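this one's structure only:
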């Protein structure tokens, strides 16, 4: 799956301007583009280039913005920010829904039959695997949004946490 070369991210850029209190002049300077380019991107009249998106992620430690940009540029491969009417953004509400999704995944893993020979799976068993994959995606969505909210509420950089755990994962031989 290729990363998009450019994407319409007007709403995302608008939220960044509002949340960070950044002016269009500041964003133009930070992203090394003109002020009219920022205006056009925000109005969805122009796309943001992938290199500008990458630089913006490097410069701004705003978890919602980063999630939005990654989701858009990855063709939806990464988790989106949950902004639906039925979503409570508080860390305790997200903890509850994340735990519920994780318990569901654990139960489904027990029932999925992952130990069986792949070539001999029945249609029903293959459907269980597909359902498990969907449940893992649900769990990832909730986990990613909980991580985002923990950064927001505790003011602990997710970028820095990732940087630290990458070192640990490498030392463990996981990556």
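Perfect, I can see it now. Quantities reported herein were computed from a predicted structural model and do not represent experimental measurements. Numbers count the residues shown, from 1 in each chain.

contacts and neighbour counts: CA atoms only from here.
OK.

Surely residue 147 touches residue 159?
No. Using Cα atoms under 8 Å, residue 147 is not in contact with residue 159, being 10.8 Å away.

A further structure is provided below for comparison with the first:
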């Protein structure tokens, strides 16, 4: 469920820094007051869903989009990995993604999905939950790699996804 509003101060600060703009410019681009931008940036006011949607149309910044969508989805999507244990260089993130993918594959190989869900034991369900955890970790690493590469090489993720949709349809993956 997408929230009607969310605290987006971190995402706004990221956008202002990465786009090298001031809050006044953001306010003009989103047709809101500079005071509202200031309040949202400092988490004194929530960003409304319509303003978030407008900002994603105006700005094609993958890190901002990830942070904003993470907040509005209530944590259902991958967050921006920006902790001390993460080196933001594209090669380091690439290696991190490979490691997480390999861990997920290794765990998946050790899980048996043959039994129907209602017939699994408590131990089997725990292994399946661990597999899901590893998939979530791999997904977060891949999402951050995708955003980093798009940003550094100045490739629009929106454009790339839009170009993939016909391929997914022709493969029968989506309708």
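All right, it came through fine. Note that the structure is a prediction, hence the values are computed from the model and not measured.

now what about the TM-score between them?
Here the superposed chains carry a TM-score of 0.94, computed using TM-score structural alignment, normalised by the length of the first structure; 174 aligned residues with a Cα RMSD of 1.2 Å.

ok, the residue positioned nearest the centre of the second structure - contacts?
Closest to where the C-alpha atoms of the second structure average out (Cα atoms, centre = their mean) is residue 66, at 3.5 Å. Counting by Cα atoms under 8 Å, 6 or more residues apart in numbering, residue 66 of the second structure makes contact with 78-80.

That one in helix, strand or coil?
With DSSP: H, G, I helix; E, B strand; the rest coil as the basis, residue 66 of the second structure sits in helix.

how near is it to residue 135 of the second structure?
Using Cα to Cα, to the nearest Å, we find residue 66 of the second structure at a distance of 18 Å from residue 135 of the second structure.

Then residue 79 of the second structure?
Going from residue 79 of the second structure to residue 135 of the second structure by Cα to Cα gives 14 Å.

Over to residue 55 of the second structure?
The gap separating residue 55 of the second structure from residue 135 of the second structure is 30 Å, by Cα to Cα.

Return the set of buried residues in the longest helix along the second structure.
Counting residues, the longest helix in the second structure under DSSP state H turns out to be helix 122-152. Using 16 or more other Cα atoms under 10 Å as the test for burial, helix 122-152 of the second structure gives 124-125, 127-128, 130-131, 134-151.

and if you look at stretch 28-41 of the first structure?
For stretch 28-41 of the first structure, the neighbour count (16+ other Cα under 10 Å) marks 28, 31, 35, 37-39, 41 as buried.

Out of those residues, which is nearest to residue 164 of the first structure?
residue 31 (26.5 Å; Cα to Cα).

Identify the residue nearest the closest one in space, chain neighbours excluded?
Excluding its sequence neighbours, the residue lying closest to residue 31 of the first structure (Cα to Cα, 6 or more residues apart in numbering) is residue 52, at 5.9 Å.

what about the helix or strand harbouring the one you found, how far off from the second structure?
For residue 52 of the first structure, the host element (DSSP states H and E) is helix 50-59. Taken against the second structure, helix 50-59 of the first structure registers an average deviation of 0.7 Å after superposition, with mean Cα distance after the TM-score superposition for the first structure.

I'd like to know which elements that helix is packed against.
If you count contacts as 3 or more Cα pairs under 8 Å, 6 or more residues apart in numbering; DSSP states H and E, helix 50-59 of the first structure packs onto helix 24-31, helix 63-73.

List the buried residues in the following helix or strand past the longest helix of the second structure.
Scanning forward in sequence from helix 122-152 of the second structure by DSSP H and E, the next helix or strand is helix 157-170. Buried residues in helix 157-170 of the second structure, counted by 16+ other Cα under 10 Å: residue 157.
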